[in-house]
Structures are given as C-alpha cells and as structure tokens.
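> predicted coordinates and the sequence they were generated for:
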Amino acid sequence: LHPRVPVHVRVLASLSVMLAIFVVMTVLVKVDTSSWTRSFFAVTIACMAILSGTSTVFNSSVFGMTGSFPMRNSQALISGGAMGGTISAVASLVDLALSSDVTDSTLAFFLTADVFLGLCIGLYLLLPRLEYASLYKQLDFALPFPQEIPLDRISKIEEQPDQDSPTAPLAAPRPSFSPTPPLRPILKKTAGLGFCIIYLLFITSIIFPAVSTNIESLDKDSGSPWTTKFFVPLTAFLLFNFSDLCGRQITAWIQVPGPRSKVLPGLVLLRTGLVPLFVFCNYQPRVHLQTVVFPSDIYPMLFSSLLGLSNGYLSTLALIYGPKIVSRELAEATGVVMSFYMYLGLVLGSACSALLVHLI
C-alpha cells in the first residue's frame, strides 16, 4: 500500500477500521452468542484477521512516517509499543487478583481499547498542527541528522553527492507521497540491519509465548496463588514486557554498536543460546526431553528478563538505524521496509515455535 496510498489515508483508515471492529466486539460482550456456535467463531476469526491486517498497516505507516524525524522520535515510538505491552500485562495481573466476573473484565478491556483508539485518531489529526512535526516534514536534507549520527561517521554510513558541487542537483521540496519508491537500493543498504531484525524476532517469537508460557513453577503443588495463578502472567508476560521496555528505553541514551558494526549481528546470533535455556526449564508437558536442567523458579524469571532486555535493546537499534543510513527522501519508505523485516521475523518464529514445542 505504501506506493499507492498516502500515509495519512493509511493511518486514519486503519485506525477507523480497528475502532469499528473493537466497537462491534464491545457490543458482542453483552450479547448472548451461545446459540451462534460456528457463526460466532467465524465472526471472531474474521475480526482478528482484519485487526491484524489493519494494525500492520498502521504500525508500518507510522514507523515509516517517523523515518523523516530524528532517531529519538523513532526510539520513542518503539518504546511506546513496549509500554503498551507492559501496561497490558499489569492490567491482566490486576484483573486476575480483583475480578470475579469474566464478562465485566472483558467489557472493561474492550472499552479501554475503544477509548485509546479514539484518542489515537484525535492525536494523529492534531499532529500536522504541531510546529515540530511541520518543521521536520518540510526539511529536505540528504544526509542523516548530525545530532543523531556523528558527522565523522556519515561518510561511512552513506555515500551522498556533494551539495556544494556545481553538478549537484538543486534542493527541491520533497513530496510527501512518492508513487514509486526505489525498493532495490533500500533493500541493498538495509540488508545487514534487516537480517538482524528478522533473526532477533525469529528467536524471540520462537520462545515467547509458545515456550515461556508453558514453564510451570516447581512449587506448583504447594497451591500458592503465586506459583499457580500468577506465575505465568508474572514471569512470562510482565517480566518480558517490562524488560523489553527497559531495553528499548536504554537506546535513548546509549546507541552502540553502530549500524555498520559487525558486533551487532554477532550479538543477535548470540541470542540463539536463549532457546535451550528456556527448553530446559520446567516446561510442561515434556514428551521427548525429560531432563530439567534448571530446577528453580528463579531461572525462568532471569531468562525472561534477559530475553526481553536483549530483544528491546537490539531490535530498537536496528529499527532506528534503518531510515538514517539512506537519503532523507527514502526515509519513509525505508521505515516501512524495516517494519516488514520485523513482521517477517515474527511470522517465521511463530511458525517454527510449533515445531520446537513438538520436539520438547
């Protein structure tokens, strides 16, 4: 959709469709659907498919749009996603502790989604009126922002024509919508970062949530709520999302290794070792691998924190570097491509997680 539909149409249309779907789901909470059987299941699956597609359009469009802004704005956007996951995990724990009626809980969650989606639409309509946003959308620099990437590294990151040369093209206002973004040079320049993003999220989605949510407390037989009802929401969801948020937030202050460093893919490949660490915790049920190497509840908590922290820090670095290693006129399209790498990694990891669960 990027080369054919303007960004403001993509964002507003996707938000409107998501809001409409959630309003329908909110209404259905109070409707007796016990007699619908298969038709209700079909409606639910159709709604989930539409939500998935529209949220992908929204996320990739917004991330592509922030490619025209400094890296700190892209970092804030990515951290916001992790903050949403953390808030959801906290809300789930509070709901488990306080709520006794699943219908009321469901209604509260869906109403919250309705309010936030409506708020998103209002804030996006307000965005063009902000002087800060207008400034960066009107600028037409061919080099990355010097306050984001040091000047002595620009030549290593990107080859650009000399703007003072008589043969250099005159700067012209960049149109906000390009009908044919050159995909090949974007893919060529972002290939290394693309691999990092794909493999990072491949490893993460292999483990979370398919494996991590099936790790049980070794003290489960004690009957304590912390080892039964709260163990998985706390260790698998809250710790992972909070650690992911911390990792993403760290990139606001520390941005090493750089976009061309070989250390970055090395750290990404090193995360492969997290897979056996989770597998040999107290994953249940176990069919083929009977040995539990880590006989303590502290290990899944530690490993979930490490998984989230490394995922947040390394993926954010790769994502915010992408639009800054290409010329400014390609920044938006590059942001969309980076989000495509992200979803590709999630799809591959999710598909392979079923195989990993079967092998355990």
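Alright, I've got the coordinates. Numbers count the residues shown, from 1 in each chain.
> rest of the way, CA atoms for contacts and neighbours
Will do.
> and Pro300, how far is that from Ala318?
Using CA to CA, to the nearest Å, Pro300 is found at 27 Å from Ala318.
> the two: which has the busier surroundings?
Pro300 (27 against 24; other CA atoms under 10 Å).
> so that one is in which element?
Secondary structure assignment for Pro300, by DSSP states H and E: helix 298-321.
> in terms of secondary structure, what does that helix contact?
Helices and strands touching helix 298-321, as assessed by 3 or more CA pairs under 8 Å, 6 or more residues apart in numbering; DSSP states H and E, comprise helix 71-98, helix 191-207, helix 239-250, helix 274-279, helix 331-359.
> what's the first helix or strand after the first one?
Downstream of helix 71-98, the first helix or strand assigned by DSSP H and E is helix 102-126.
> show residues contacting whichever helix or strand comes after that following helix.
On the C-terminal side of helix 102-126, the closest following helix or strand by DSSP H and E is helix 131-138. Residues from elsewhere that reach helix 131-138 (CA atoms under 8 Å, 6 or more residues apart in numbering): Ser68, Phe69, Leu127, Pro128, Pro173, Arg174, Ser176.
> in addition, the following structure is provided for comparison:
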Amino acid sequence: MSRHRARTPDFTIQNDLQNELEDQPLIPGGQIQPPRDHYNLSYLAMVVFGLAALLPWNMFITATSYFDKKFEKGSPFVHKQFENFITIFSQITNVAFLFINVSLQNRFSAFVRIMGSLLVMCLMFVMTTIMVKIDTHTWADGFFGLTLVTVVLFNACAGVFQGGIFGLAASFTPRHIQGFMTGQGVGGIFASVASIISLAVTNGEDPIQSGFYYFLAASLVIIVALVMYPIFLNLPISKFYLDRVTDELSRSFKAPTVSSWTIIKKIKWMLFSVWATFCVTLTVFPAVIASIKSVSADSPLTTTYFTPVTCFLLFNFGDFVGRTVAGSVQVLTRKWLVILTITRVIFIPMFAMCNYHPDERTTAVWFNNDAFPIAFMTVFSFSNGYLASLAMMYGPSQVPSDQQTTAGAFMAFGLGLGLMSGAFMSFALNAVL
C-alpha cells in the first residue's frame, strides 16, 4: 500500500493513514470515518494545551501574596495597583498577538509557532522562579517594571500558542474545542491549588518561598506540553484531520477567495458572546473580587485563605465545571446564549456591593455576609465557563470546514479582546469605587 506526504501552508507533517483507515467504515455520504481516539489521547492533549495556554495569566493573577510581598517596599501606587497593571499588560499583549497569529498562519508553520512559543514560556518561567530567590526590596519599583516586561513576553507567546492551538482544534471536532476550553479551566484550578498548597507548606508566613514552589510547578507543566505536542501530531486521528485540511485547502485555492470579513459576519453573534462573557468576567475578576474581605472573626480561613479559596479556587472550579458541562449539555440556542451573556452584567454591581475594600470605601455594604460573595461567585464562575465554551464551539460550526481554522483564530481573538476590554473596565471601576 502506497505512502504519501501531505503539505499545507500551516501544517508540515507526514501523513501515513492508509494502514490506519483501511478497515474503517464509511459514514453517510461515502466519507471515511475518522480513526478512533485511542485512550482519548488527542482529547487529553487538547486539555494539556488549554492548561498551558492560560497558565502564565493564571499564575500571575493568583500569586497575589507573593507580589504583594515583593512590592511592599515600592511606591504606594505600585503596591495598590499592581494587580490592575498586570491584568492590563497581560491582555493588551495577548490580544495583539492573537491578532498577529492570524497573519502568521501562512508565513510560519503551526509547529514552529507552537513549539517556539512553548520554549520561550518555559524559559520565562525558569527565569521567574530564579527571581523569587533574589532580594528585590531595595529596587521594588524596578522589579515591578521587570515584572511587566516578563508579563508582556509571557502573554505574547501565550497569544501565539493559544491562537495556533485553537485554530488547530477548530479544524478537528467540537469535542476538541471543548477539551481545549476545559484545559483552560484546569489551568485555573492548577494555579489556585498550587497557590493554596504553597501557602500551606510555608504556613502562610513566607509568601516568597511559596512563590518559588508555585512557579516551579508552572515550569513543569510547560515542559509536559512541549513533550505532548509532537506526540499529538503523530496520532492517527490527528493525521486524519490534518490530511483533510490539506485536501480542503487545495480545493479552496481553486474556488473564489472568501474574505475574513465574510467569515466574521457568519460568526458575529458568537464573537459577541465570547467577547461579552470575558469582558464582564475581567471587569470584576480578579481585581475587585480579590479585594472583598471576610466579615467573620479572624481565623486562617477568613484571613490567609479567604481570597485564595473564595476568589481564585472557587472561580476556577466553577469555571471548569461549566466548561466540562458544555461538552455534553448544549441545550441553549444561539439566541438564548446571547441573551444570557448580556444578563451577566448584573454581577458587576453585585460584587461591588459586597465587603469590597472595607477600609477605604465610602458607600454602604449591601451584602454584609460571606455567604453572598460565595453564592455570587458560584453562579458567576459556572456561567463564564459554560457560556464561553458554547460560544467557542458554536462559532466555527457556522462556516464551511475549509474556513473553520480561520474562524477558530477569530474566535480566539474575540476571547482575548473580551479579556482586554474587561481589564480596562476593571481599572476604571477600581478607581471609582
């Protein structure tokens, strides 16, 4: 049986599928059924890639205690606003490189873009781990500037990686998209649990040492993703879908060119939904919600662990559940998806009226009980994961298969744009409250 090599502008890998497919049954229409995803390896790979894609963002926003200690000797402005600056620099860079990734698709192969970005992220995490051990108290403001440079480099790579992987997932199946989204939720849980464990190991008394364990764990995750990507490309099911992309691209070169604007118009409401979901989320998370204090008596749970548990862990767990449920429960029509996305705006005043910045606020606290922010967070986090995942899955399905990779890249850009918009709104909200 003959062997052949498929070449595409975006994927340069060997396709050797005849032996894998010769016994596969046909699906309606005479097309060959994809190979089985043995042990769910391709799905699990997407989960790992999703985890790695948001790991820099999750790690930097969750390491609140570490950065608070590092910047305590700096200027009061830096010490108070470092979370907002990290958020804004992260999202501006991420959105810019998600957009740049679209233009890079035909210039650099996916292998180069994805492996290159993972290698740089790995090196940056190693450097960040080393910086934990360096005393920066005498140059806290300088270290703040260095941290922002690190954030920019991290998120530039994360933007290229996320856009590349999501474009890849969009050319596979909705299940692979959901796996990538679920992995992003796992990344949030990983960061939250790593933060809590590192606090527990040091008894909450040494945030600098806890930061060392924290960033070291992140370095190991990126290494796993580096090893996983070449393995993923050589799975039979991956070769099948990449070979299909090759065939469809070769046919599309003979057909009239479809403009990006035409694709955007087909997925516009799903683009809006994913943008609005993350815009609302980033408006209050983490900057506002992380500043909500417990109203209960002093104890480790209401002081040291209150924010790591009720803000970061609860959000990331609820977000993960929402993303996971979206893979099997898709009862919302596109119309109701848009409507429910818009209604999430109500969470902004709800969290603001909890015990937010109790020592500085000038307005009354309406929800003066710890049960309120916990209940709000439960619904807030689940809706974020569920609605965003549905939008990301529905979007590419609205265009022909030869346009799905581009549609997927635009959906990733819409996600990043929502994060950036929310970051700016959070900065404004924090200044007003």
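Alright, I've got the coordinates. Not measured: the values here are computed from a predicted model.
> quick revisit: so which of the helices and strands packed on helix 298-321 of the first structure comes closest to Leu151 of the first structure?
The closest of those to Leu151 of the first structure is helix 71-98. By CA to CA, the value is 14.8 Å.
> report the longest helix in the second structure, please.
helix 140-170 (DSSP state H).
> mean per-residue distance, it to the first structure?
Helix 140-170 of the second structure, aligned to the first structure and superposed, deviates on average by 1.8 Å (mean CA distance after the TM-score superposition for the first structure).
> okay but Ser79 of the first structure is in contact with Phe242, surely?
No. The criterion here is CA atoms under 8 Å, and Ser79 of the first structure misses it with Phe242 at 10.6 Å.
> what kind of secondary structure is Leu332 of the second structure in?
Counting by DSSP: H, G, I helix; E, B strand; the rest coil, the backbone at Leu332 of the second structure sits in coil.
> center of the first structure, which residue is that?
What sits nearest the mean C-alpha location of the first structure, by CA atoms, centre = their mean, is Gly81, with 6.1 Å.
> to which residue of the second structure is it aligned?
Mapped onto the second structure by TM-score structural alignment, Gly81 of the first structure lines up with Gln184.
> contacting residues around that match?
Contacts of Gln184 of the second structure (CA under 8 Å, 6+ apart): Val47, Gly50, Leu51, Ala52, Ala53, Leu54, Leu55, Phe320.
> what lines up with the fifth one in the first structure?
Under the alignment by TM-score structural alignment, Ala53 of the second structure pairs with no residue in the first structure.
> I'd guessed Ala53 of the second structure sits against Gly163; true?
No. Ala53 of the second structure is not in contact with Gly163 according to CA under 8 Å; the separation is 9.3 Å.
> and the residue nearest to the centre of the first structure, how close does it get to Phe242 of the first structure?
Gly81 of the first structure is 11 Å from Phe242 of the first structure, by CA to CA.
> excluding sequence neighbours, find me the nearest residue to Thr86 of the first structure.
Asn241 (5.0 Å; CA to CA, 6 or more residues apart in numbering).
> isn't the one you found right up against Ala82?
Yes. Taking contacts as CA under 8 Å, Asn241 of the first structure lies within contact range of Ala82: 6.2 Å.
> of those two, give the one with the bigger neighbour count.
Taking neighbours as other CA under 10 Å, Asn241 of the first structure and Ala82 compare with Asn241 leading, 29 against 23.
> what number of residues lie near the corresponding residue of the first structure for Phe347 of the second structure?
In the first structure, Phe347 of the second structure lines up with Leu274, judged by TM-score structural alignment. A count of nearby residues for Leu274 of the first structure, using other CA under 10 Å, gives 16.
> now do the same contact list for Leu274 of the first structure.
Here Leu274 of the first structure is in contact with Phe303, Leu307 (CA under 8 Å, 6+ apart).
> ok, the one 3 residues further on next?
The contact partners of Leu277 of the first structure, by CA under 8 Å, 6+ apart, come to Phe303.
> is Gly416 of the second structure in contact with Gln91, as I believe?
Yes. Gly416 of the second structure is within contact range of Gln91, at 6.7 Å (criterion: CA under 8 Å).
> returning to what we had before: who wins on neighbours among the contacts of helix 131-138 of the first structure?
Counting neighbours by other CA under 10 Å, the top entry in the contacts of helix 131-138 of the first structure is Ser68, with 30 neighbours.
> so who does the aligned residue in the second structure for that one touch?
Using TM-score structural alignment, the partner of Ser68 of the first structure in the second structure is Ser171. Neighbouring residues of Ser171 of the second structure by CA under 8 Å, 6+ apart: Tyr241, Leu242, Val245, Ser401, Gln404, Thr405.
> which residue in the second structure lines up with Thr213 of the first structure?
Match for Thr213 of the first structure (TM-score structural alignment): Ala290.
> next, count neighbours for Val43 of the first structure.
13.
> go on, Ala333 of the first structure?
Neighbours of Ala333 of the first structure using other CA under 10 Å come to 27.
> what residue of the second structure matches up with it?
Checking TM-score structural alignment: Ala333 of the first structure goes with Thr406.
> nearest residue to its match in space, please, no chain neighbours.
With sequence-adjacent residues excluded and distances taken as CA to CA, 6+ apart, Thr406 of the second structure is closest to Gly167, at 6.6 Å.
> what count of nearby residues applies to that neighbour?
Neighbours around Gly167 of the second structure, by other CA under 10 Å: 26.
> quickly note the distance from it to Met392 of the second structure.
11 Å.
> next one: Phe376 of the second structure
For Phe376 of the second structure, the distance to Met392 of the second structure - CA to CA - is 24 Å.
> of these two, who's got more company?
Neighbours per residue, other CA under 10 Å: of Phe376 of the second structure and Met392, the larger number sits with Met392, 27 against 14.
> tell me if I'm right that the more buried one and Met411 touch.
Yes. If you go by CA under 8 Å, Met392 of the second structure and Met411 touch, sitting 6.4 Å apart.
> tell me the residue in the second structure aligned with Arg174 of the first structure.
Under TM-score structural alignment, Arg174 of the first structure pairs with Leu249 in the second structure.
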